[in-house]
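**Q** task: produce atomic coordinates for the following.
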Amino acid sequence: MTAHQHGAGTRPRLVAHVVPAGERLPEPGELRRHLARLLPEAAIPTDVVRIDALPRTASGKLDRAALPTPGAADGGPADGRTPRTATERRLAGVWAELLGRPAVGVHEDFFALGGHSLLAVRLAERLRERFGVRVPLARLYGAPTVAAQAAYLDGAGAGSDRVVPLGGTPGAVPLVLAHPLGGTLFGYRELVAELAGEFEVLGLQGDPSSGAAPGELGALAAGYARELAPLLAGRGPVVVAGWSAGGAIAHEVAVRLREAGVPVARLVVIDAEPGRAPGAPAAADGSDGADGGRPGLTVGRLEELRAAVLREGPGALLADAASGRAGAVLATLGVDAAALAELDGPTTATLLAYWRDLLAALGRWRPARFAGEARLVLSLADDPAERERAAAGWRELTGSLTVAYTAGDHFQMLRRPHVGAVADAVRDRTEPRGA
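**A** Below is the predicted model of the structure:
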């Protein structure tokens, strides 16, 4: 595989050049789905190019410069299905600009083509400019093809902005995944792939591009539960899960679903800090929330970055990351400084304000008790005393708690191969994996 850049200002795309063993080359989507079972998401190619043989130099080494670029042969969309309506044509043009592709098929997946959470924010901006419609990030995740997004735009934006169908098996046990501090669901893609055959998966998506974060975590969870309750009525017990700050949100949603009469089979908390007991003082910088234990991540530092972006533009993030000032904060959020700096100043400042305010809400969080079964997944990379402290905290907040472990760190645990331990906790297989 090689990285190719298509045009100035575009990010490199990972390209696989394939020599078929027989006459037939599997479809690009089929190949990507196969590789998704073997490779981490970042290593899955966005383009697949068929070649008859690998080009060689005179010395017999691979001649990378001679490998054809994607679309060089015909410039058409990989799935062969060109836009059919005016909306699809306009939308496909926007996609092609952002993804650096000559053309996009109407059924190609935005994320399979190299899209990511911050590029989705840019897509939402571009759609607002071109179509005059504000498209929530939840809709971009739930409708990741040109055809589905065009139908949404033509339908004047029907549907929930916060509850997103993530796939899985219709009619199977419902699994609800709560967004972490970043507000998006993109980090759960490999977990969803692991569980798709056993659950019908719904996601709770924040809207960080709006800049609006709740004053209290309980209010956010109550709103999510109100939208979920009619969708889950009569479905049988549901599993509610969340990673990092999403674990705190999942906890509160599970409490409120039970209060609304929705049976919850279990809560799954994935490497999240427990909230403080009622009456305990909050840290002034918001660092005692479910993500606040991560190095460098405080309300104050996020506000400093936001102010710098408003003064100097998004390029300030690159300078700060290079000097180390912003590096720890953005790394803890799982955000690429270069990708964030590609946004315009107001949008970047809005994202930082959302993260700041949600972190502050986590710092003020005083959890209710979930009187049901819970599973806690912790990282063996963390200090044993920290793991025991987290487990003790969650035992106080749940009816019964089983702890499982994975060798992956806080970010690796949602990636292969470590995501298997998380999937087992969701399935209710409690044997430690990756230990």
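**Q** all contacts plus neighbour counts: C-alpha atoms, from now on.
**A** Will do.
**Q** what about the residue lying closest to residue 369 once chain neighbours are set aside, neighbour count?
**A** By the measure of C-alpha to C-alpha, 6 or more residues apart in numbering, the closest residue to residue 369 outside its immediate chain neighbours is residue 397, 4.7 Å from it. Per other C-alpha atoms under 10 Å, the neighbour tally for residue 397 reads 21.
**Q** is residue 397 in contact with residue 366, as I believe?
**A** No. Checked against C-alpha atoms under 8 Å, the pair residue 397 and residue 366 is beyond contact range at 10.4 Å.
**Q** where along the chain do the strands fall?
**A** 2-4, 13-18, 47-50, 163-168, 173-178, 199-204, 238-243, 264-270, 370-379, 398-406 (DSSP state E).
**Q** Serialize those strands to JSON lines and add fields for mean neighbour count and distance to residue 222.
**A** Below are those laid out as JSON lines (neighbours: other C-alpha atoms under 10 Å; distance: least, C-alpha to C-alpha, whole Å):
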{"stretch": "strand 2-4", "mean neighbour count": "14", "distance to residue 222": "44"}
{"stretch": "strand 13-18", "mean neighbour count": "19", "distance to residue 222": "40"}
{"stretch": "strand 47-50", "mean neighbour count": "20", "distance to residue 222": "42"}
{"stretch": "strand 163-168", "mean neighbour count": "20", "distance to residue 222": "13"}
{"stretch": "strand 173-178", "mean neighbour count": "25", "distance to residue 222": "13"}
{"stretch": "strand 199-204", "mean neighbour count": "24", "distance to residue 222": "12"}
{"stretch": "strand 238-243", "mean neighbour count": "26", "distance to residue 222": "14"}
{"stretch": "strand 264-270", "mean neighbour count": "26", "distance to residue 222": "15"}
{"stretch": "strand 370-379", "mean neighbour count": "22", "distance to residue 222": "14"}
{"stretch": "strand 398-406", "mean neighbour count": "19", "distance to residue 222": "18"}
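**Q** here is a second sequence; please produce its structure as well for comparison:
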Amino acid sequence: RHEAVQEAVVLARDDGDGQPYLCAYYTAASGESDASLSQQASEVSELRNYLKAAVPDYMIPSYFVPLAAIPMTGNGKVDRKALPAPQGHVLTGTPYAAPRSEVEVVLAGIWQDVLGISRAGIDDHFFESGGHSLKAMALSDEISRVLGISLPLQEVFLRPTIRELAACIELHRVREDQHDKHQHLVLLKKGKDQNRHIFMIHGGSGDVTVYVPLVNLLQDNANYWGIQLPTWEQPSPKRLSIEELAASYAGYMAEIQPHGPYIIVGMSLGGTIGYEVARLLEARGQQVERLILIDSHAPAAADTAVVEFSLETELELAGDLLSRMDGVDVLTETGLMGSCRTMEEVWNHVIQTVEQHERRDELLAGIKLLADEDIRQTIPQFDQLSLGKLLPYVHLIRSLTAALTRYSLQPLQHCTPDLIIASASADLEAARWCAGGRGHVRTYSAEGDHYSIFTAPYVAGLAAIMQELIQNKEAAGQPV
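**A** Model prediction:
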């Protein structure tokens, strides 16, 4: 559909290690086949950006190969066997920048080995240079082995260039004593203006990777910081408070930007945390330029039943969960009621019993079927997780949701929140934000539902609204 493309064919090819990747072949609409490498690189970059707004990241080809003509068979069909394998370096549209430090040199070597390319520049994008999720795992493992550090796979997705990864590794070394604190901050996108920052708060899963497709479409005139909860290690809930989380997050923001005006973004439950962060900052005399809430439900009325956790509640929930496993008397097998003395013991017992059971896969599948759609959509890679990895996410969500029941909106002094509502969120009442905060909000509508609003193709519409709000202090919205 792109105006610069005449014909296109996309193949799934094998990288030689048994891993598939997508390769796109195309002819130019202009009919010119002798464009310079720089022209081709610019064209490829444009095509990538075009696809980012239309399809999920995993559908974007790793390679783009310009051809003078698509090869055809004698009967007029595309001759797929005649399409050449991509050779040499990948045209990413990024000017080559050589490694400058020891860490960047090491990373460039690992980059080249994993991707099978002859040269890696420090600004080349891993996933635009032939990388995919399995190669990202190999990259993370090799960096951890060679440099003797523990590099989470998530960092490759969030910092997909050598320059960004090297900075992350060097920061880790310099500030290792503050490692736990900086687990909360993730630089989602580096901007040209190092004095301008936008802070984006996690939703119900505690993770900020959902923002990546959005920030990729926003202008790079600011640093986009994700504020997340570190990995939830324990397989049980704990008491959290919106007020305590907001106070901590305001402190992390102040380390990056000591004074206002601040721009704060919160998705889903993160909207409530962002609201409280804004309230705290205003109480300290700081200016909040923008508070953007993305499909965020206001906290319920104060008379709503407050959720608390105890050994009794967890025994009851675990027992109910296991009793639903048809044909397997897991409840009796666990000895659950008599042996557990803490909430953590309850869920560790459940995990151990299920994962050691001869019908483990069947039990895990049955447990996952009981999860509601919100849990399935909120937890990253839900279908691939073991019970030991799944339950900490579930309890994190329970803990954050319970914190929401204990929180009561207080009015903001100056800032008027901007509320972006997904078109499918019919039950989201903007008026509840006004009633609780005794103020006003401006509302905007974006296509999609609570989850798809952050994915292609709907994320392009969300990005357009966000860009207007970030750029203009007086954006046109519907006051409530």
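**Q** got a TM-score for the pair?
**A** Once superposed, the chains reach a TM-score of 0.73 (TM-score structural alignment, normalised by the length of structure 1), with 401 aligned residues with a C-alpha RMSD of 4.5 Å.
**Q** one step back: so which of the strands of structure 1 comes closest to residue 140 of structure 1?
**A** Comparison of the strands of structure 1 against residue 140 of structure 1 by C-alpha to C-alpha identifies strand 163-168 as nearest, at 9.5 Å.
**Q** now do the buried residues in stretch 203-211 of structure 1.
**A** Within stretch 203-211 of structure 1, the residues scored as buried using 16 or more other C-alpha atoms under 10 Å are 203-209, 211.
**Q** got the end-to-end distance for it?
**A** For stretch 203-211 of structure 1, the first and last residues are 20 Å from each other (C-alpha to C-alpha, to the nearest Å).
**Q** stretch 304-321 of structure 1 too?
**A** Length of stretch 304-321 of structure 1, first residue to last, C-alpha to C-alpha: 13 Å.
**Q** how about stretch 453-473 of structure 2: buried residues?
**A** Buried, per 16+ other C-alpha under 10 Å, within stretch 453-473 of structure 2: 453-463, 465-466, 469-470.
**Q** also stretch 57-74 of structure 2?
**A** For stretch 57-74 of structure 2, burial by neighbour count (16+ other C-alpha under 10 Å) applies to 57, 60-67, 70.
**Q** against residue 179 of structure 2, how distant is the aligned partner of residue 153 of structure 1 in structure 2?
**A** Under the alignment by TM-score structural alignment, residue 153 of structure 1 pairs with residue 169 in structure 2. Shown here: residue 169 of structure 2 relative to residue 179 of structure 2, a distance of 11 Å by C-alpha to C-alpha.
**Q** find the centremost residue of structure 2, please.
**A** With distances taken as C-alpha atoms, centre = their mean, residue 209 lies nearest the centre of structure 2, 1.3 Å away.
**Q** that residue contacts residue 158, doesn't it?
**A** Yes. Here residue 209 of structure 2 reaches residue 158: they are 7.3 Å apart, a contact under C-alpha under 8 Å.
**Q** neighbours around the counterpart of residue 401 of structure 2 in structure 1, how many?
**A** When structure 1 is aligned by TM-score structural alignment, residue 401 of structure 2 is paired with residue 362. Residue 362 of structure 1 is flanked by 31 other residues according to other C-alpha under 10 Å.
**Q** please apply the same query to residue 272 of structure 2.
**A** Number of residues near residue 272 of structure 2 (other C-alpha under 10 Å) recorded here: 27.
**Q** which residues in the stretch 51-200 of structure 2 form helices?
**A** Using DSSP state H, counting those that start in this stretch, the helices assigned to the stretch 51-200 of structure 2 run over residues 102-115, 133-147, 153-158, 162-174, 179-182.
**Q** now the first one against helix 133-147, angle please.
**A** Taking axes from the mean of the first three to the mean of the last three C-alpha atoms, to 10 degrees, one finds that helix 102-115 of structure 2 is oriented at 140 degrees with respect to helix 133-147.
**Q** not counting its neighbours along the chain, what's nearest the aligned partner of residue 373 of structure 1 in structure 2?
**A** Counting by TM-score structural alignment, residue 373 of structure 1 lines up with residue 416 in structure 2. The shortest distance from residue 416 of structure 2 to any non-neighbouring residue, by C-alpha to C-alpha, 6+ apart, is to residue 441 (5.6 Å).
**Q** residues in contact with that neighbour?
**A** By C-alpha atoms under 8 Å, 6 or more residues apart in numbering, the residues touching residue 441 of structure 2 are 416-419, 430, 433-434, 479-480.
**Q** dump the residue contacts of residue 353 of structure 2.
**A** Neighbouring residues of residue 353 of structure 2 by C-alpha under 8 Å, 6+ apart: 330, 333-334.
**Q** hmm, I typed the wrong one, I wanted residue 98 of structure 1.
**A** When contacts are counted by C-alpha under 8 Å, 6+ apart, residue 98 of structure 1 touches 10, 119, 123.
**Q** residue 249 of structure 2 -> structure 1?
**A** Residue 249 of structure 2 maps onto residue 224 in structure 1, by TM-score structural alignment.
**Q** shouldn't that match be in contact with residue 204?
**A** Yes. Between residue 224 of structure 1 and residue 204 there is a contact under C-alpha under 8 Å: 7.1 Å.
**Q** which position in structure 1 aligns with the residue nearest to the centre of structure 2?
**A** Aligned partner of residue 209 of structure 2 by TM-score structural alignment: residue 186.
**Q** ok, the spatially closest residue to its match that is not a sequence neighbour - how many residues close by?
**A** Nearest residue to residue 186 of structure 1 in three dimensions, chain neighbours excluded: residue 117, at 6.4 Å (C-alpha to C-alpha, 6+ apart). Residue 117 of structure 1: 21 surrounding residues under other C-alpha under 10 Å.
**Q** for residue 117 of structure 1, give its distance to residue 261 of structure 1.
**A** Going from residue 117 of structure 1 to residue 261 of structure 1 by C-alpha to C-alpha gives 34 Å.
**Q** now residue 161 of structure 1
**A** From residue 161 of structure 1 over to residue 261 of structure 1 the distance is 23 Å, taken as C-alpha to C-alpha.
**Q** between the two, who's got more neighbours?
**A** Neighbour comparison, residue 161 of structure 1 and residue 261: the larger count goes to residue 161, with 19 against 10 (by other C-alpha under 10 Å).
**Q** what are the buried residues along stretch 75-85 of structure 1?
**A** Of all the residues in stretch 75-85 of structure 1, those buried under the rule 16+ other C-alpha under 10 Å are 76-78, 82-83.
**Q** wait, what's in contact with the aligned partner of residue 19 of structure 1 in structure 2?
**A** Aligned by TM-score structural alignment, residue 19 of structure 1 pairs with residue 27 of structure 2. Shown in contact with residue 27 of structure 2 (C-alpha under 8 Å, 6+ apart): 5-8, 33, 66-70.
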